[in-house]
Structure formats: C-alpha cells, structure tokens
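Undergrad: how does the following fold in three dimensions:
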Amino acid sequence: MKKFITMLVTFMLLFALAACTANSDAGSEPKDDGNGDSKEKTEKVLYLNNGQEPTSFDPPIGFDAVSWNALNNIMEGLTRLDENHQPKAATAEKWDVSEDGKTYTFHIREDAKWSNGDDLTADDFVFAWKRLLDPKTGSGAAFLGYFIEGGEAFNTEKGTADDVKVKAVDKKTFEVTLTSPQAYFLSVIANPAFFPINEKVATENPEWFSEADSFVGNGPFALSEWNHDSDFTMVKNDKYWDAKNVKLDKIHWAMVDDTNTEYQMFKTGELDSSDVPADLAESLFKEGDVKVEDQAGEYFYRFNVTMEPFQNVNIRKAFAMAVDQKQIVELVTKNKEKPAYGFVSYGFKDAAGKDFREANGDLLKTNVAEAKELLKKGMEEEGYSTLPEVTLTYNTLDSHKKIAEALQQMFKENLGVDVKLANMESNVFATDQKALKFQLSRSSFLADYADPINFVENFQTGHSMNRTGWSNAEFDQLVKDAKNESDENKRFDLMYKAEKILFEEAPIIPIHFYNQVYLQNESVTGIVRHPVGYLELKSADKK
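TA: A predicted model of the protein is given here:
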C-alpha cells in the first residue's frame, strides 16, 4: 500500500509539472531547426497596427503610408535603407556607375529569389519600372521615374515604352540611364514604387497582389494571410537571400483606426507598438515611455483653386493666415510636432551646411488682422456680398477630426466664416481629392527620398501629388531647372525661390511637420523608423 501511495504521488507531481509547462507555452509552437529536429523554442511574433486596409500591395499603386510600411517588408528593391537611413546593397549586391554619372549597372544577387521559388531576374525590374511609368497603370508614383531617360515622355504619352532607358544586359544584370546625374538616385530606388514584379506571375494573374494566396514577393517576409478590412499576417520568407539574419517568425498587423483603441490594445499586450493618444500625451510624456524620432513630411490642407471661393489668392491667404499652427500642436495634437510655416521640413542641409527650413524662413504665419483684410479684399475682387459656402473634407480618423474641428473654430472666430465639415473613408477620399472634388481638404506628405526637391516637385502643373488645380509657369521652370542642376549652391537657390512662389500663391495651408511619436514593447528591438521612408522590420527582434 505504501509503495502504491508513493507511485501515486510521483505520478501526480509529474502531471502537475507537465501542466505547468503546457500553460507557459500556450499559444506557441515548437520550432524546427531546419534539420528536421523539433526544438522547444517560442515563435517570435510581432504585433503591429496598420490603422486601415492597405490601398494596394501592387508596388506602384500602394503609394501611401497604409501600404508601403507593409510593402517594404514583403518586397525589396535594388537598394534598401540601412539603420543610418542610407541606401545599401539589397537585391543588387553591387553596381557600377558610368563616368558621366548617368548610367548605373546593377548586378543582381545570384541567390535572389521570389517567395514562390522563381529566380529573380533583371527582366523583372525592366517589367516593373516600365509598368510604373506606363500611363495605363495610373500610378501616383510615376513622377519618381522621370529621372530615367524616356520615363516622363512615356508616362505623358509623348513617347513609348521602348524609349525608357532600362534594360536587362543579361539574366542578372540590370542597366538604367538617367537624364542627368542624381545624387539621391540610390535612395529613391529604395522606394516601393521601384520594387521588382514577377513578370510571369503578373502576366498569368493581373490581380496577383490582391490576395495573400496569390501574392509573390521578394522581401524578408512573405504575405501569408490577408483578411480584408480586418488584419493581415506576414511570415519569415525562407527564400529571401538574407533569411539567416531575419529574426522574427511572424508579424501580425491589425487594422484599428482609433488611437485610443490602439493604445488600449498596447496596454493589454495585443499590440507591441502604439501611437500616443492626444488626451494622454501629457501624462505619457511625463512618465518617460514615449519615444520621439524625426520624420520628413508635413500635415497640411489643400485648397481647390478651381472651385469658388478659392480661385482668389487673397481669400486663400486669408484662410491660411487665420490658422494658428502653434495652438494646434500644443492643444490638439500634443505630440511635440513643430508648427509648419513652409513646406520643406527640417533636416535638409544646403551646400553651405544651412538647414533648408531655417534658411528659407517662415513663409506664411498666423496674422488674424491681415487675414480679415485679405478676406475683405478678395470678396470685393470677386464681387461677393456673402462668401460662398465652404466645406472642409477629411478622411476618417479621430486625429484628423480633431484638427478639422480646430480649423473650423479658427475660421469662425478669426474670419467670421462658418465652415461645414465632411468626412469619408480613405480610399474614396484619395480618389475624389485627385479628381478635385473638394473645396478644402486635409492632406499629408511623407518624403519619398531625402532631398528637398521631393517636397517642391509636388506642386508642378499636372503633378499627381498637386491635387489643388494650381499652376504657375515660373514655379514649374524653377523645379525643372533644379532637377537638372549639378551645382548644389545653384540647385538650392532654385528650390528656395520655388518654395517662396508656392506660398505667395498659397494653394495650401501648412499645419505641422511630422515626427514619429510612439510607445513600444520593451522586449522588441531592432525596428528602424526611417525619417524618409518606411518601417524596417528586417532586423527586428522580440525576446
């Protein structure tokens, strides 16, 4: 009997230990070491929030923040930005540059593969870059390819695809010829718009990018699941040329468009990172857990100069001067942003080492008295006894709503103008804004590459990012000359002049420059948030 009791106690202890082990490992799976041996190792899963449904995972179409953070991790271009935000070898292991600085020859890695196992070739880049520029594609990023010889002509239907100077020298050698030497070229092509596309896959299925089952990428992660308007998941891509240095096993992206909900999910461990809700910003900053990093870009509003009453420059200036940017960042957003009184953000040095923003100064500041005078003058010029009704439109997000409401109040208090507010979902909003269907609308710009020309080029006549209907021949010429100017002193002078014209004409209202303010799980390391560019998860890890 004594022996039986001893055996029973031993059995119960073993059962209890097994139960404890099972509970501690709940939700994780044993990892295979690649040699067929199963090891007890917890799967490393990073939980992030994308905010909204991605616009598209088609590289030249997903030209926005809700698409390119993910795209940057399921695909890869010839170059990739490193932890110091500089372009380094990626799908291309090296390149040669001609003596005149205009022709680049990229040597693609022999082990560069697609996630379906296909070999990645130079032809995939030829196909993708010509598709970016093809007017039938309708890419808002096509302008980035205008520095390729023949690129602008093809995109504006003044030339053909054959005129675009990109070619496959052989299976693993890709050559591109530029219109002029571009100091920032290697940074530009790290942008998702220049990612390759598997020509065979895209030809067989033109909608290859729309579902996880059909998506084929070449990045450190592969798209494994996509529940539209809900969430999507990436897993480590074992076909990636540098897979041995990718530490995460999986990344799960939620789609939550409310900052307070996102924060609560972070607090409960459902997310590993979160934005900072404005209402809690002061206390969270005091606690010292908030991280703040630079980001090149701006939050602003666009006037539609083809729609009354904003065809009048004095009325536009009146509305712009009635906005108090300092009050918005201090009382509304509360995330330590810098108020914007120009369009090019801080952080870009000219040839003399001066910061562009500081050198060109404040081009438009709050001035209520002058705003009232300009409104009166503009109404007289247009023969208005009563200002036409004005509607301010923004895309649905709690933070956008708060800023819109602040502007509404400022227009009422400072100009005596009642402005209506309207909101709509992001995808519809973007389409309608491009079609000039709004009078006054919320907008934003995040730099595509690290140079001020990327900011000012947005407002060229007919540019896909203009979206104001504004046109100025002198401005257009200054931007064109700057793009072809190799002397840095002269180039910056041209850009300074162009930005001043932009604010003399006032087709926009600047609000604040962006920064990256966030909370992050202490067990997560290695995430790189580029000031110009995208979220980098290749080196991310989770303890």
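Undergrad: going forward, measure contacts and count neighbours with C-alpha atoms only.
TA: OK.
Undergrad: can you tell me the SS state at the closest residue to residue 188 other than its chain neighbours?
TA: In space, and not counting its chain neighbours, residue 188 is closest to residue 449: 5.2 Å by C-alpha to C-alpha, 6 or more residues apart in numbering. Classification of residue 449 by DSSP: H, G, I helix; E, B strand; the rest coil places it in coil.
Undergrad: for the helix or strand harbouring residue 300, buried residues please.
TA: Assigned by DSSP states H and E, residue 300 falls within strand 291-303. Using 16 or more other C-alpha atoms under 10 Å as the test for burial, strand 291-303 gives 294-303.
Undergrad: would CSV of these with distance to residue 136 be doable?
TA: CSV is the format used below for the buried residues of strand 291-303 (distance: C-alpha to C-alpha, whole Å):
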residue, distance to residue 136
294, 36
295, 32
296, 30
297, 29
298, 30
299, 30
300, 30
301, 29
302, 27
303, 28
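Undergrad: which two among those residues are spaced furthest apart?
TA: 294 and 303 (27.3 Å; C-alpha to C-alpha).
Undergrad: re earlier: list the residues that contact the residue nearest to residue 188.
TA: Neighbour list for residue 449: 184, 187-188, 191, 532-533 [criterion: C-alpha atoms under 8 Å, 6 or more residues apart in numbering].
Undergrad: before we compare anything, build this one as well:
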Amino acid sequence: MITTSRPRLLRALTGVAAAALLTLAGLAVTTPAHAADGSKPIKVAMFNDIDTFNPFTAVLLQSTGINRYQYEALVGYGRNSEPDAGIADTWDTSDDGITWTFHIPKDRKWSDDTPITADDVVYTYTSIMKTSALQAANGGLVTNIADVKATDPQTVVMTLKSAQAPNPGQEIPIVPKHVWEKQDPAKFAADKDVVGSGPFTITTYKTGQSVELKANPHFWRGEPKVSGVTYVAYKNSDAAVQGLKSGEVDIADGLTPAQYDSLKGAKNITRHAGIGRRYQALAINPGAIDIDGKPMGDGNPALKDPVVRKAIFMAVDKKTLLDRVLQGLGDEGQTEVPKSYENYFGFAEGHEAVPFDLDAANKLLEDAGYKKGPDGIRKKADGKPLKFRLMGRNTEPAHAQMADFLTSWFKDIGIGLDVSMVTPDKVNEDSTLGKYDLYFTGWSLGPDPDNQLAMNTCASRPNADGSGNTSENNWCSPEFDAAFKAQHAELDEGKRQELVKKAFSILYEAYVSDPIWYIKPLEAYRSDHFTGFGLQPEKGGVILNQNGYWGLYEAKPVSSDSASSDDDGGLPGWVIPVGAIVVLAAAGGAIVASRRRSTGEDRE
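TA: Next up is the predicted model:
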C-alpha cells in the first residue's frame, strides 16, 4: 500500500470538501430500505476516507478494502488466510529459493472478458520496480526482486536477489496492461468502469456520496450471488447505525462498544464481533526525515530525545483505556502484531512492555534535566516547555476519549497536550509529511508481517513532498534494517518467528509507536436482507476488513419467507468498509462511487 506520485495534498483538498459536504448534509446519499431481492446490491455503510482506488498508490483502509474486491494478486488468501489461488493457481520455487514460477490458468479473465496473461503481471511488477511514484502502496514488496518475465502467456518467472520467506506473489494487486498502459499510472484515478479480476468492480464513484460496484460475470470462482455492492457515505458511525436500523444500509462495521450494545435485540439486526487483524497505537514523531536524510515536517525537537518518548510510553495506562473506552472488547497492545497472528505475536525473549508508571516517568524526566515550572509543565535546558500536539480523527469517538485520559496522565508527569480532532484525510496528510508531534494511528496486518516491517525500514522513507514509499513511523534505524533483512531471508519458519518478534521488539523499544490495543471488530447487518456472509477466518472471523473478498462474495439475498430475526450469530451477506459510498451492481445495475483517503490501509 503506498501513495501516488503526488498529490496527496491535492487529494486532501478533495477529502476536506467531501467532509464539509457530509457535515452539511448529514447523510450524503439516502437510499430507501429494500426487501431482499437478487437485483439489489448489498449496501455498506462507510464513514472513513478514500484516498484513491489506484492500487499502486492507495493506502487507506477503505480504499484498499474495496480494491480487494476488484483486483487479485498472483497468490490470494483462503478462508483462513492461508496462501490460496489468485491470478495463479499453482507456483513453485527453485531449491535455492531464488526463482519463483507462477502458473496462470487459461480460465482467468478480466471483467471485460479479456484473458489475463503473464504480460499483465510483468507490467504490474515492473511498473512498481521502476517508478518511484508507483511505490507508495507496495514498493517495499519488490525491493528483493531482480527480474520478472513472462516465459509464455500463462507463466511468470520471478528472479530474486536473495532467497526470502514471504511469497513474492502475494499482496500486490495485478492490473490489466491493456487498460493501464494507455494511462499515466501514477495519476489514473481508476474510479469508474473499472476493469478488474475480482468478484466486483467499480462502475461509478461520487466523492463524499457513494461507490458502486457490479458483480463480475467472468470471475473465475463464479459470479457472485448478489448483483453488486454499494458503499454509502455517512458523516459518522452514529449516522451509519441509524441507517442500519432504518434499513437504508445492510451492513456496518467499525461500531463503538456503545453502538454495538444499542443494537442488542434490535429487530432484524444481527450483531457480530470477530477476530481482528488491526492494532491501535499512539505514534510519536522522532524527527521525521525524508529518503535523502533531510528533515521534514514540524515535529517538536524535544521528541528526538528517546527519554521523553519512553516517558510518554510509561504514562499510557492501556488497561484503563481498554476497559473504559473499549469496554473490554479487545486485548492490550504489545508489539504491532495482533493476537490473531499467534506465531508472530508478542515480544522476543529478553524484551518486554514498558509498564504504566507515572512515578517512574517523572523520575526519568527529572533525571534527564527536564524540570517542572510553576505551571507544572517541564522545560528543556533551553527553557522550551514540553508541550505537544496530539492529533486524532474526528470520525473516531475513541480518539477523543483516549485523548481525555492522556491529557490527565501527561499532566501528571509535566507534559502538556494540545488536542486536535481533525478529518481522517488531514491525519493522513500531516502524518505522511511529518507535520505532527503525537497522533493516533493504526494498521491492519496481513498474515505475513513482512510488509508491516518493511514500512519501518530506512528505504521506506518518503520523498520530501510525501510521495514515493510509505513510512509508518518516519523513523530510520540500521539495527532495525538488519533485523528486517534477517527475518526476510530466514526460510526456517520456527527461526523466522523469533526473528520477526525481535524486529518488532526493536521497533517498540525505539518508542515511536506504542500499540494500545487490538480491537475486536464490531459489525452488524440486516438479517432480513442478506445472509451467507463468508467469515475470515472461518471460525470467529470478520465479514468486512478481511485479507480477502469472502465476506461479500459469499453473501446472498434472504428469501422473503426466511428472513432472520434479531438473534446475534449468523451472517447474512455483504461488503467492505470505505470512506464514502461504494455500490457494486450487476452489469446494467446502477453504480455510484466515492473517493478519498483516511488511516491504514486507511493507513489506520
């Protein structure tokens, strides 16, 4: 996931305009309640931003989530996130691990009925490898690839610079060469009449209103049982919940514990709490630098001191935040790997979390020479107070709640906070350019941690204007880079698990990203409209925000005589979360689409 050649800043203006429209209108697009009907698309509520649907540059959660329905990688993820067929159905590796060969069946077609060939794969990979502007989303995944070639229309051969553990065919969305070679790929919006390989493709996008997708009749697994998917934009999750209750939308995720609780017993609404793959963290600006090693942004210089950053870690009571803000619906954060990926979860031997300890944090700062003034705020030797800006998303109620707690705890250790809740797009733009002190962030991880680690290497620092690669923490460490390379090259899975934990432990002890919790995703859907949603993982998984497309792909309309009641449990069917409205409709169905970005993946 990355950025576009540029103008994230230009896109930011689009997001701001959309936010203003939604604020004025409340619900940007109102769609009437509908009875279950095969001709109706699944309507998904969304209240996060979209940066772009260009798979080379999309990094926000809504955007990348929708794109998982449109573009397959060479190798996909099965119902339990295991490697599974995608564009390729089989692949093999040479004994030395240097050469990977992927085989594309002749039944693979683009949504316009054009055959998918090895040339499409070569075009996609080489475009990323050779063009900085196309490396924002997945540039870190191709750094070890020396060459990609098509030996025949159905065979792709990748030659690596050195053996690696991650499958190089995963995570990179393949685009149709016959469409993209006629465009400037760095500027191509790819937000209407999209040609894709997945179960749904965008037909139209209306910024701040909706995104419409239609079912792909040429999808190799079979055409979906619903005509399409429509993402409907709401100004916040409260409005989305009201839309769910009234039947204006069919499914919503990203619910707060209070909203989730309010739906208990609601007629024809089923609640679902699944296993998450996302962490929520407090990010600290350690002194952002661009790819050329030059300072960027306007972070407070005091945060360059690891003592100050460690004291901040010590002033965050994660248990209280989990209990009071999430009502216990999650797990305390450790490293950036969620508990759902148990093989990579936790600290390496000899490393541990910094405990919440205000007395110890005060002593640490006092011993380092940061003395409290008459107002209780500590100052550096140069007389500058430890006052920092804390930024969060105005679409996330939890951010404002956490900020209240942090303000109190930080005051106790002599640190002042200036809290600002802004649009998701503003958070993304400012964090990319290093224009922050502290902010709430988060990412959704795939089954292999390699890409998450890659975003923290020195090579992932962006250009001065924010283009190029995507850096998670605007941080660079030779020690971490060495740890990243070690886990990347280790082919013994048991040994690699320990190396991955070591790399994440080094990142944690740099005190630039403090994982607060791993949230349990809270979803709800209209059980009188759709059923059959596919969970990932199959046992206790989620419907939306998956590593794949199973949630909405397997959904089907509920017959009029079998509509479910209000029992929590089953899964009627449909879609992904986004930042505006996205509608997936069958060929000939109406389509509306929306654009603009927000956190991970959503970066957040």
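Undergrad: and the strand holding residue 300 of structure 1, which stretch of structure 2?
TA: On structure 2, the counterpart of strand 291-303 of structure 1 by TM-score structural alignment is residues 272-284.
Undergrad: what's the closest of the buried residues of strand 291-303 of structure 1 to residue 174 of structure 1?
TA: Of these, the one sitting nearest to residue 174 of structure 1 (C-alpha to C-alpha) turns out to be residue 296, at 30.4 Å.
Undergrad: now the contacts of residue 449 of structure 1: which count as buried?
TA: Buried subset of the contacts of residue 449 of structure 1 (neighbour count, 16+ other C-alpha under 10 Å): 187-188, 191, 532-533.
Undergrad: can you tell me which of those are in helices?
TA: Using DSSP state H, 187-188 are the members of those that sit in helices.
Undergrad: can I get the contacts of residue 449 of structure 1 in a markdown table with distance to residue 239 of structure 1?
TA: Converted to a markdown table, the contacts of residue 449 of structure 1 look like this (distance: C-alpha to C-alpha, whole Å):
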| residue | distance to residue 239 of structure 1 |
| --- | --- |
| 184 | 30 |
| 187 | 25 |
| 188 | 25 |
| 191 | 21 |
| 532 | 28 |
| 533 | 25 |
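Undergrad: coming back round to it: what about the strand holding residue 300 of structure 1, how far off from structure 2?
TA: Compared with structure 2 after fitting, strand 291-303 of structure 1 deviates on average by 1.6 Å (mean C-alpha distance after the TM-score superposition for structure 1).
Undergrad: mean offset of the very next helix or strand once past that strand relative to structure 2 (after superposition)
TA: Counting by DSSP H and E, the next helix or strand C-terminal to strand 291-303 of structure 1 is helix 313-321. Helix 313-321 of structure 1, aligned to structure 2 and superposed, deviates on average by 1.1 Å (mean C-alpha distance after the TM-score superposition for structure 1).
Undergrad: number of nearby residues for residue 324 of structure 1?
TA: Around residue 324 of structure 1 there are 19 other residues, counting by other C-alpha atoms under 10 Å.
Undergrad: corresponding residue for it in structure 2?
TA: Following TM-score structural alignment, the counterpart assigned to residue 324 of structure 1 within structure 2 is residue 317.
Undergrad: not counting sequence-adjacent ones, nearest residue to that match?
TA: That would be residue 356: by C-alpha to C-alpha, 6+ apart, it lies 5.3 Å from residue 317 of structure 2.
Undergrad: now do the same contact list for the corresponding residue of structure 1 for the one you found.
TA: For residue 356 of structure 2, the aligned residue in structure 1 is residue 366 (criterion: TM-score structural alignment). Residues in contact with residue 366 of structure 1, defined by C-alpha under 8 Å, 6+ apart, are 320-325.
Undergrad: quick one: the residue lying closest to residue 38 of structure 1 once chain neighbours are set aside from residue 43 of structure 1, how far?
TA: Among residues not flanking residue 38 of structure 1 along the chain, residue 32 sits closest, at 4.5 Å (C-alpha to C-alpha, 6+ apart). Distance check for residue 32 of structure 1 against residue 43 of structure 1: by C-alpha to C-alpha, to the nearest Å, it reads 10 Å.
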